[in-house]
Structure formats: structure tokens, C-alpha cells
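A.B. asks: Sequence and predicted structure below; questions after.
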Amino acid sequence: MTSNPPPLPVRTARPAQHRFTWHHFTMLFSSTPRGTRLARYLAGERLDTWGIPYGSDSHDGLTLIVAELSANAVSHGRVPGRDFRLRLSAEDATVRVGVTDTRGERLPTLTEPSAADQEGGRGLLLVAALTDQWGWFHHPDGPGKTVWASLDVRPL
């Protein structure tokens, strides 16, 4: 009597997975131009580690958002001796950037620059153009505010 071998397991197709499921990064930076540069650099490193490669549109856009929000925290939200906080979180295919400073009375406003050759005033316009959503809220644990932006990084 011959026995039949056991049947092979049936493999079902796996649903396509996003590049990441959930990641989080937070760090304090000095409220200086050097702190802004370091925030952008470390955000770029972290995004690449999370599967958003250097040179991709999503990576370039997100690092620009980090740079603009960090520069605003240093320029408009700086209190001497206080740092700003960068938070990056990625859930499914959405990356959220949040920058917290300690000046709650200076609120972000989206305004057009008054002159074409004016050097400043375009940071939040860039953030608004690059993101799916952005906004701000007062910091719940003390003085200050958080300006945040989110971007869907799913490949098209």
C-alpha cells in the first residue's frame, strides 16, 4: 500500500504593504541656525532609514518642510536659552512633522510676501504647497506652540 504525500500548503497573495507601519523620532535642537541645519540633516537620515529614500520627491519635500518649520521656530519662536523640538512620526503611508517652540504668543500666519524681492515670508507658503494638511496648536504642557504638517508618501 502506498501512501500519498501530504498536500502542499496553499499560499495566498499577501496584500501590498507600505514602506513602514509606525515610526517615531523626537529630539531637542538649539534655537540657532546650526540647530535648524542639524534638524534637517537628522530628519533626512531618519526618513531614509524608514524607507523614504534620498532624492525621492517625498524625501525632498519632507526635509524642506522640516527646514522651514525649524527656521520659523528659530526666527519667530525663539526664547533665549530654550530649544525647539522636532517630532517626526510615520504611520502607514503618512508622515507628520511637528516643530514645537516656546513662544505661544507669536502665531503662524499664511501671508503673501509684500514684494517679489523680499527675502523672507515664504516658508509657510512652501509648507502649505507641499503638504496635504498643516496647522498649529498651543503646547498643552506649557508655553509655546507646535506647528505641524502631514504628507501622504504613498507611491503614485
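C.D. replies: Happy to help now that I have it.
A.B. asks: Every contact and neighbour count from this point should use C-alpha atoms.
C.D. replies: Fine.
A.B. asks: got the residue ranges for the helices in the chain?
C.D. replies: 33-49, 57-76, 123-130 (DSSP state H).
A.B. asks: For the second one, which helices and strands make contact with it?
C.D. replies: Using 3 or more C-alpha pairs under 8 Å, 6 or more residues apart in numbering; DSSP states H and E as the contact criterion, the elements in contact with helix 57-76 are helix 33-49, strand 84-91, strand 94-101, helix 123-130, strand 145-152.
A.B. asks: Over to the shortest one?
C.D. replies: If you count contacts as 3+ C-alpha pairs under 8 Å, 6+ apart, helix 123-130 packs onto helix 57-76.
A.B. asks: Check it against this one:
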Amino acid sequence: MTSNPPLPVRPLRTNQPPSLSNHFTMRFSSTPRGARLARRLAGERLDAWGVPYGSDTHDTVTLVVAELSANAVHHGLVRGRDFRLRLSTESAAIRVEVTDTRGERLPNLAEPASDDQEDGRGLLLVAALTDRWGWYPCADGPGKTVWAVLEVRMP
């Protein structure tokens, strides 16, 4: 795993969007444990950036991270290869990117899950909770990156 230096904890700002140009990138093992760790570290990083635990924005972004990370583990798994989480803030938006190494399995909303399936609705949640989302092929090797952007709404 790679790591970023720890960021100082900033005072909570409930009436402002996250600071401009925050970035966080880390690789995680393509396992359920790696997906849980990605969600947890994303939550901690958001809090350090001034998006407090328990806020709607914090909960939404961590849910998106959880869904995209779980998809990378479940659908994008190539044994021995990690997935990468990248979080960034710019102006009043938070961008989540999850990269896996399985480029032939592309995200698809056209195949909805049947009522008796237990999974298959993660991208529907991502599409419903974010302002926009999509994917692009990796330029530096095999795989794809699934991304989502959430515009931060002011109270």
C-alpha cells in the first residue's frame, strides 16, 4: 500500500464546502477487507478535510466509496492485483475514483438485478446519490477507473 502524509485536522466548517484541491490516493488489496479499509480511510480523510462524520455529504461519499470498492473486489478482481482509491476535492465537489485491473468487465446499468438477487444494485445507488458518474479505461495498463462526483450543497 502507498500512503499520503497525514493531514492536519481542520476545524469543522458546516457552512463551507471542503477546502480547495485536497487529494488522497491509496492502493488496497482486492479483498472484502481491503474494501472495508478503503471506506474507513475515506471517511477519516473526509473528516480531516472538514466534511464531518454524520453529515449527509460524509455519509453519501463513504457509501459511494463502499459500493465502488466492493465492485472492484467483486467484479474487477485479478488475483494478485490491488485496486486504487482516489479522492479529491475541487471547489464545491468531491470526486471518487476506484481503479481495478479488469478492463473487460465494464460497469453497466442496463442489466438491473432481479427482485430475488441480493446484489447488483450498487451502481444504481451511485447513480442516484451522485451528480454524475462514469468510467474510463486505464491509460497506464490494463483495467478501468469508475468515478463519481458529488456536488457539495450548502445548508
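C.D. replies: Right, received. Where do you want to start? All values derive from a computational prediction rather than experimental measurement.
A.B. asks: Including distance to Ala116 of structure 1 and mean neighbour count, could the helices and strands packed on helix 57-76 of structure 1 go into TSV?
C.D. replies: Formatted as TSV, the entries for the helices and strands packed on helix 57-76 of structure 1 read as follows, by distance: least, C-alpha to C-alpha, whole Å; neighbours: other C-alpha atoms under 10 Å:
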stretch	distance to Ala116 of structure 1	mean neighbour count
helix 33-49	24	18
strand 84-91	30	20
strand 94-101	28	23
helix 123-130	14	17
strand 145-152	26	22
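A.B. asks: Looking at these, which is nearest to Arg78 of structure 1?
C.D. replies: Across those, Arg78 of structure 1 has its closest neighbour in strand 94-101 (6.8 Å, C-alpha to C-alpha).
A.B. asks: Go ahead and name everything in contact with stretch 17-27 of structure 2.
C.D. replies: By C-alpha atoms under 8 Å, 6 or more residues apart in numbering, the residues outside stretch 17-27 of structure 2 that reach it are 1-4, 45, 49-51, 82-93, 152-154.
A.B. asks: which of the residues in it are buried?
C.D. replies: By neighbour count, with 16 or more other C-alpha atoms under 10 Å as the criterion, the buried positions of stretch 17-27 of structure 2 are Pro17, Pro18, Ser19, Asn22, Phe24, Thr25, Met26, Arg27.
A.B. asks: So which of those sit within strands?
C.D. replies: Asn22, Phe24, Thr25, Met26, Arg27 (DSSP state E).
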